[in-house]
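1. Just to be clear, the model below is a prediction. Sequence and coordinates:
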Amino acid sequence: MIRLFTALEIPPEVSGKLTQLQRGLDGARWIEPHDFHITLRFLGDIPENLADDADEALSQIPMTPFPVEIEGLGEFGGAEPRALWARVKPSEPLRVLQGRHESAMRRIGLKPETRNFLPHITIARLKRADPAEIAQFIQAHNLFATPGFTATRFALFSSRASKGGGPYVIEKTYPEDAFEPDEEWADSET
């Protein structure tokens, strides 16, 4: 069995802005910058042969580059907050890509995702965090935004079966011939 999910990678300049938020919150276990991502579809713990089917299905999904914007913060858990996240601005290309992932995974036999798609980047796992303190933190950073970036590929990630996931490993990227995000930013800085 292998635990898999699909996601968009986060470029270093955006990760750097996200890490600037990672302080001053009791009960927060901050996510490592190299583990930031925008989940498209959680596959769960699946057998190796189904992972091969997922790879084949994912390789058939077209990927047209599109802009990604990040603005604002939120939390999951309500009265018992369990995660703090940065909001990814919804867009039609992102919605279409996520829908294609959902359809592809259903075709290989995975159960439908029951949660609505809310694009986000988890920046902290929360344990015994004070809901009022979380609300104040979110309010204090309500104008938070990062530079936009262009998503040029998506990835199949694996994770170990642990509380909170991570570390995450990129198993494969789609399309395979897409450049790595680091290459674009390195070129643009010269």
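-> Sure, I can see it.
2. contacts and neighbour counts: CA atoms only from here.
-> Noted.
3. Enumerate every residue touching the spatially most central residue of the chain.
-> Note on the chain: the residue nearest the mean C-alpha position is residue 38, at 1.9 Å, using C-alpha atoms, centre = their mean. Counting by C-alpha atoms under 8 Å, 6 or more residues apart in numbering, residue 38 makes contact with 7, 8, 9, 10, 119, 120, 121.
4. Presented hereafter is structure B, for comparison with structure A:
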Amino acid sequence: MNEQPQPPTVRVFIALAPPDRAKEELDRELGRARAAHPRLRWNRIEDWHITLAFLGELPACTVPLLRAPLAALAADHEPFPLALRGSGTFDGRVLWSGLDGDLDAMRLLAEGVRSVVKSRGVAFADRPLRPHLTLARARRGDQSSVEGIAEGIADFTGSTWPAERLHLVGSNAGRGPEPIRYRDIEAWPLGHGKA
């Protein structure tokens, strides 16, 4: 029996990325926690992002269909201020930093992103937006360290920065034992369509 080869796929999401200075502020705040909890799976600082829509595994041929409408959407949205603030956990295992700033503008952009994706016929789990930046994950049975770190940085407030680019990101998640790595497939500046 001949098996048909599967088309290549890519794991995709659409996100905002804090600038280096904002990430470095939070990274300094996390320095002692990183040293004290090396068993946590810490996300690489260069991979920190705020997911607006997680699309999952897509056929690679789908990605080009998203480029032009996402570029147009980005051009129609002005940059808006955000700041990394506070922390918490999901299910006691995922450590995250929260956000402050113009969260209404971010929600409008996320709604636009999701509308674009649906208009291109891409099926994805349209989960409610929970604005956050994932920092680390605990292994089963190691949740107390995550909760303690979240309490320790609960009062963190970073500098305000402008969200200026919309990113279409690919990852290697689920492909072997190597750590998750993210890469920009493409990114578009916000507000460049306004006269």
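-> Sure, I can see it. Keep in mind the model is a prediction, meaning the values are calculated, not measured.
5. Where do the helices of the second structure begin and end?
-> Along the second structure, counting by DSSP state H, helices occupy 20-36, 63-75, 103-119, 143-152.
6. So which of those is nearest residue 93 of the second structure?
-> With C-alpha to C-alpha as the measure, helix 143-152 is the member of those nearest residue 93 of the second structure (5.3 Å).
7. Quick one: work out the angle between the closest one and helix 20-36.
-> 140 degrees (axes from the mean of the first three to the mean of the last three C-alpha atoms, to 10 degrees).
8. by contact count, what packs against helix 143-152 of the second structure?
-> strand 80-90, strand 94-101 (3 or more C-alpha pairs under 8 Å, 6 or more residues apart in numbering; DSSP states H and E).
9. and the residue nearest to the centre of the first structure, what pairs with it in the second structure?
-> Per TM-score structural alignment, the equivalent position to residue 38 of the first structure in the second structure is residue 50.
10. where does its match sit relative to residue 56 of the second structure, distance-wise?
-> Distance, residue 50 of the second structure to residue 56 of the second structure, by C-alpha to C-alpha, to the nearest Å: 15 Å.
11. ditto for residue 95 of the second structure
-> Distance from residue 95 of the second structure to residue 56 of the second structure, by C-alpha to C-alpha: 21 Å.
12. Give me the more crowded residue out of the two.
-> Each of residue 95 of the second structure and residue 56 has its neighbours counted (other C-alpha atoms under 10 Å); residue 95 has more, 26 against 17.
13. Show me what the more buried one lines up with in the first structure.
-> Residue 95 of the second structure maps onto residue 84 in the first structure when the alignment is built from TM-score structural alignment.
14. nearest to residue 44 of the second structure, of the helices of the second structure?
-> Using C-alpha to C-alpha, the helices of the second structure put helix 20-36 closest to residue 44 of the second structure, at 10.1 Å.
15. Show me what counts as buried in that closest one.
-> Buried residues in helix 20-36 of the second structure, counted by 16 or more other C-alpha atoms under 10 Å: 22, 23, 26, 30, 33, 34.
16. tell me the contacts of the last one?
-> Each residue near residue 34 of the second structure by C-alpha under 8 Å, 6+ apart is listed here: residue 42.
17. Likewise for the fourth one?
-> Taking C-alpha under 8 Å, 6+ apart, we find residue 30 of the second structure in contact with residue 153.
18. Check the burial of residue 144 of the second structure by counting its neighbours.
-> Using other C-alpha under 10 Å, residue 144 of the second structure has 12 neighbouring residues.
19. In the first structure, what sits opposite it in the alignment?
-> Matched to the first structure by TM-score structural alignment, residue 144 of the second structure sits across from residue 132.
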